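Asker: sequence and predicted structure below; questions after.
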Amino acid sequence: MIVGVDAREARGPSLEQPVGAAGRGRYVNELLRHLPQVEPETKFLLYTSAAPPQDDLPQNVTWRPMASSSPHWHLRAAKAIRNECDLYLSLSYLTSFFLDAYVQTVFDLIAFKDFALSPGRSRRVERLTLRRAVRRARAILTISEATAADLAELVPEAAGKTTVTPLAADGRFAPDPAPEEVERVRARYELEDGFVLATGTIEPRKNYVRLVRAHAALPNDLRHAYPLVLAGRRGWDYEPILAAMASHADPPVRILGFVPDADLAVLYAEATVFCYPSRYEGFGLPVLEAMQAGAPVVTSNVSSLPEVGGDAVRYVDPNDAGDLRTALEELLEDEGRRAELRAAGLERAKLFSWEQTARTTMEVLRAVG
């Protein structure tokens, strides 16, 4: 069988850094690492919009770069896919518009849940294309039970052909990093001993304004002992968020910008508390990464996040800054409780595996290919 894969959000055959949205980029990278290993008899064609580096690839993997802008890329890719592939693993509803033999991955239903949580152009495209794509798909993959439920509510006929394939954390996210790595990362970002870490693109859905207000409301000694550190690139509508951060300058929020995975792993492991108060997620990969790295986690009690955190995290109402402040204060003052969450999170993270996700994905592809 020849399977095409939408690889536009992966970076190169070495697959070291995603270039797209964090969750989607990691999903593509890790599937492309593991699918050729679990299914060596299948040939994989990786369709991308940029020429990949000339790294070595497994014999059953070939890049198909197509230098074209959207929406023309989707038309060109679809034509090639129809000629070259038995089946296509589609991450784009627009490419699926021009295909018949495909499995559709659905990451989230943000575009249908709350207009304030997704940018206008992508929201309009998804609302125009998603229903048709999932109705015509031979099978559907979602990254959480919550996304599967949201999809079934929107398109009831999708329920009977949907399989959940959860994400997992890369092995580099681990507790107790080497002392020299800790020293290097702390020096690079000028970090003190204790800090509250938040990660993710700076955009409204991540709920950073409430997090900043919650941190600013902490007692003076806790606020200064554990400053708020944010690792993430700028997304859409970031200006009001940065303005809110600038208004709470005692101490100032540390905005690190994009942080490479090697540094992020150390930040997770060294954080006194990791806080992820997102208002909606398709999965919530940073929660899993933080747990696997040994960080005590505070996160929201909505969408897919309880699936990821289980009973190993402290949950909050993402719409209540007071609840978030209380959770932060409790954990920052209670070393024993932090140790309990650390241990529970490490055990919880063992339940997620990219190899299993790849195997489940391949089972679906074989069943309908």
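Answerer: Looks like it arrived, so ask away. In this text, all values refer to a predicted model and were calculated from it rather than measured experimentally. Residues are numbered from 1 along each chain as shown.

Asker: from here on, just use CA atoms for contacts and neighbour counts.
Answerer: OK.

Asker: all strands of the stretch 251-369 of the chain, in order?
Answerer: Remark: strands assigned in the stretch 251-369 of the chain by DSSP state E, counting those that start in this stretch are 254-257, 273-276, 297-300, 314-316.

Asker: and here is the other one:
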Amino acid sequence: MPSSLSSKPVRVLMDATAIPANLGGVGRYVDDLVPELEAQGVELTMAVQERDAEHFATRLPSARIIPISPRFESRPMRFAWEQTGLPSLIRKVRPDVLHSPHYTCPQFPGVPVVITLHDATFFSHPQAHSRTKQKFFTFAIRRAIRRAAALVVPSEATRDETIKYAGGDPSQFYVAYHGVDRSIFHPVDDAERARVKKSLGLDGQEYIGFLGTLEPRKNVPNLVRGWTQAVSDLPNPPALVLAGGKGWDEDIDPALAAVPSHLTVLRPGYLPLEDLPGFLSGCLVLAYPSIAEGFGLPVLEAMSCGAATLTTRLTSLPEVGGDAVDYCDITPESIADALTTLMNDPQRRARLGQAAIARSEEFTWERAAEVHAQAFRAAAGL
């Protein structure tokens, strides 16, 4: 019997007020995790932004949902509420433990705290972040290590990198791999793939896909260069579709400017959630040559859709991909060679797609919730 089910329920107050308005980033993690916690013996109370209250009340009918005032919606005001209003709420709710799903917690919470750290690249790859963001999160992580009774991380790589750069006792860390929502991310039929392709303006043209924010650590400029090398001389060159937020990588525009005019690059921005399965299932290859990740959710989502996926062996990515993806280095030449191999071998793409589906089934939010419950119980001394 899992330890999370072996004794009385653990009462957890989760501060979910840092979730962005579109449920992106940390919002996806919280939204997928919380429905699984009750089965692990967690009695959950959630502090949320008022705009999210109805969503979580519907999603979690058994949980207590406490909205905070809309005046605390901006980032500075939310931090102010975290340090003053949240301790007051803790005294009223009287949980066994406070869970902060996004790096920070009150200076004086009054109860044991579990903090989720999503990423150690603020230390290992500072150039991949703005200076302000890098300074804030390195401070927040060091503070979390001092304050938290337990720390949840999404990969062994994030745990090891955090300990290497910021310290912490290994026994303080709980590795909870992300899951994937298979009701959304699954292989789709030809008609759905064709619909999404047509919506992108690619009716009849194959494409290499990328999914993620266009930020420096995603290595998109080298992907553009590698793709260009791989397809320039082909009679019907596949397009490159860079799906995701614009980000701040100043090297992308020069790389795109060097693309020959007969090749097609699309930057559709964020795709609607309902289009992602068709986009991922429909690409020749999902290319994700990232330099560093805390986990690598786009890789898992692509695998769950049966995409032949190309990524790197850096940080957490081999923990996700295992033997069910192909790997490359971060250079344009390595990316080009790997893309060429996959484009020329449809049988290998099909084998990788089937292996990826099977591998993705090992990553579930139920398992993630079990690890979180273990961290909550350890922090609370239960």
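Answerer: Sure thing, it's come through. Note that this is a predicted model, so its numbers are computed, not measured.

Asker: turn the strands of the stretch 251-369 of structure 1 into a markdown table, columns for mean neighbour count and distance to residue 85 of structure 1.
Answerer: Shown next, in a markdown table, are these (neighbours: other CA atoms under 10 Å; distance: least, CA to CA, whole Å):
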| stretch | mean neighbour count | distance to residue 85 of structure 1 |
| --- | --- | --- |
| strand 254-257 | 16 | 39 |
| strand 273-276 | 28 | 40 |
| strand 297-300 | 26 | 41 |
| strand 314-316 | 23 | 45 |
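
Asker: with distance to residue 127 of structure 1 added, can I get those strands in JSON lines?
Answerer: Below are those laid out as JSON lines (distance: least, CA to CA, whole Å):
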{"stretch": "strand 254-257", "distance to residue 127 of structure 1": "31"}
{"stretch": "strand 273-276", "distance to residue 127 of structure 1": "27"}
{"stretch": "strand 297-300", "distance to residue 127 of structure 1": "26"}
{"stretch": "strand 314-316", "distance to residue 127 of structure 1": "30"}
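
Asker: looking at those strands, which is nearest to residue 234 of structure 1?
Answerer: Nearest to residue 234 of structure 1 among these is strand 254-257 (7.4 Å), distances taken as CA to CA.

Asker: which part of structure 2 matches the closest one?
Answerer: Aligned by TM-score structural alignment, strand 254-257 of structure 1 falls on residues 266-269 of structure 2.

Asker: what about the counterpart of residue 337 of structure 2 in structure 1, how many residues nearby?
Answerer: Under the alignment (TM-score structural alignment), residue 337 of structure 2 maps onto residue 326 of structure 1. Using other CA atoms under 10 Å, the number of residues around residue 326 of structure 1 comes to 16.

Asker: show me which helix runs longest in structure 2.
Answerer: Of all the segments of type helix in structure 2, defined by DSSP state H, the longest one is helix 75-93.

Asker: hmm, back to that, now for the match of residue 337 of structure 2: which residues touch it?
Answerer: By CA atoms under 8 Å, 6 or more residues apart in numbering, the contact set of residue 326 of structure 1 is empty.

Asker: for residue 320 of structure 1, see how far away it is.
Answerer: Per CA to CA, to the nearest Å, residue 326 of structure 1 is found 10 Å from residue 320 of structure 1.
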